[in-house]
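K.L.:
model this:
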Amino acid sequence: MKVREVTPEVDTDTLLAGAQFTDAYHLETDDRTLTARRAAERMIGRPPRWVDALLTFRNILVAPFGLKTSGASQTEPRDMIGMFPVLSETPNRLVAGFNDKHLDFRVVVDVATSGASQGVTATTLVLTHNLLGRSYLAVILPLHRLIVRSMLRRVAARS
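P.N.:
Just a heads-up that it's a prediction; the model follows:
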């Protein structure tokens, strides 16, 4: 199954007003039973080891700046998929993400039936708050694209 970059088709004002960065990737799978939650769990619930290693490295680097190293909150129990709190959910769309002092982040997983296949689209939205957020986004963008494509392939690999 091929992952391709597509034009984001989300209402950014509703999901993350003022977002300066948005991208989307799409794949078609023959698993017509997927819900948005199941697709998100396959994508971000258990990332590949190399992604976990990158996240561990990232957490070590950003900890001195007081940035979040996980979406989990010690005081507030939440519905989580991997490290991301689920913010809203329907059978066809799941929105996860968090707000931090340098940037706010959302990942939107949409599923839609198309003929004999099921389309899955992962859309990322980012709103930066300061120079640290803009710098962080610039540094991680090349890796972000690689990671999203790889993790979206996991949806089809388990079909």
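
K.L.:
drop to CA atoms for contacts and neighbour counts, all remaining ones
P.N.:
Fine.

K.L.:
before we move on, what SS does the residue nearest the centre of the chain have?
P.N.:
Nearest to the geometric centre of the chain sits Val107, at 3.4 Å (Cα atoms, centre = their mean). For Val107, the secondary-structure state derived from DSSP: H, G, I helix; E, B strand; the rest coil is strand.

K.L.:
show me the residues around Met80 that make contact.
P.N.:
By Cα atoms under 8 Å, 6 or more residues apart in numbering, the contact list for Met80 reads Ala72, Val86.

K.L.:
repeat that for 10 Å
P.N.:
Glu41, Gly45, Gly71, Ala72, Val86, Leu87, Ala96, Gly97 (Cα atoms under 10 Å, 6 or more residues apart in numbering).

K.L.:
this one next, for a side-by-side:
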Amino acid sequence: MSTTATLRTVHAVPLPEGTVIHAALPGAQYADAYQTPDPHPNASALQAWLDMVARTPHWTRALMAVRNRLVRLVGLKDVGQLHDVHDQRSGPHADPRNAASYRQGDRVGIFILRHLGEREVVMGQDDKHLDVQVSLCKRLVGGQPMLVLSTVVHIHNTLGHAYMAVITPFHCAIVRSMLRRVAAVPTRTGH
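P.N.:
Next up, the predicted model:
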């Protein structure tokens, strides 16, 4: 592994057109997307997600724990942590940290895998208040490999609107922080 001399930053971008997550946009009440250079362009989208959530910042874990305690008081579910690994794959050699051991419909952290492609993974969590979808997409921008982390939310009721009003600033800070951590990982060369 070697580091690159390029400045790694996170930028807000439009949802990438032609992606699975972009198709979920119609009717959504909230959507965002952030982009950063991809330090491991040969890894699958799901492997990039697993690597990213394995490095979830401690302050994010603390916020999620507070969130989970508070939302139970108003009837929302405790979804766990982004980095939670659920060993529910079949077979004696399943490795929940290895993207190849996952299938569409499996749980990965707080989400269910809705789309599993080499270049894009879409995960979601749907309940009576919100339908949240998150995509990690790998693409080339000006010939440079990039990661785009997108979120699309369909809000079902007043409690869902209230929840999003409170959580949105935290969501944006968490996404940016996670992408900055990914961008700080040395670039793999020779693959």
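
K.L.:
that older thread, over in structure 2, tell me which residue corresponds to the residue nearest to the centre of structure 1.
P.N.:
Matched across to structure 2, Val107 of structure 1 falls on Val134, judged by TM-score structural alignment.

K.L.:
Name the nearest residue to the residue nearest to the centre of structure 1, ignoring sequence neighbours.
P.N.:
Leaving aside its sequence neighbours, Val107 of structure 1 sits nearest to Thr124 (Cα to Cα, 6 or more residues apart in numbering; 4.6 Å).

K.L.:
Tell me how far the aligned partner of the one you found in structure 2 lies from Leu113 of structure 2.
P.N.:
Aligned counterpart of Thr124 of structure 1 in structure 2: Thr151 (TM-score structural alignment). Distance, Thr151 of structure 2 to Leu113 of structure 2, by Cα to Cα, to the nearest Å: 14 Å.

K.L.:
again with Arg89 of structure 2
P.N.:
As defined by Cα to Cα, Arg89 of structure 2 lies at a distance of 12 Å from Leu113 of structure 2.

K.L.:
Thr151 and Leu113 of structure 2: who's more crowded?
P.N.:
Set side by side, Thr151 of structure 2 and Leu113 show more neighbours around Thr151, with 26 against 23, by other Cα atoms under 10 Å.

K.L.:
pretty sure the more buried one contacts Gln125?
P.N.:
No. Counting by Cα atoms under 10 Å, Thr151 of structure 2 does not reach Gln125; the two are 11.4 Å apart.

K.L.:
Overlap in contacts, those two.
P.N.:
Val132, Gln133, Val134.

K.L.:
closest to Pro16 of structure 2 among those?
P.N.:
Among these, Val134 lies closest to Pro16 of structure 2 (Cα to Cα), at 12.7 Å.

K.L.:
For the closest one, give me its contacts.
P.N.:
Contacts of Val134 of structure 2 (Cα under 10 Å, 6+ apart): 21, 31-33, 111, 113-114, 121-125, 149-153.

K.L.:
can you do 6 Å?
P.N.:
Val122, Met123, Ser150, Thr151 (Cα atoms under 6 Å, 6 or more residues apart in numbering).

K.L.:
so what corresponds to Thr7 of structure 1 in structure 2?
P.N.:
So Thr7 of structure 1 corresponds to Pro14, using TM-score structural alignment.
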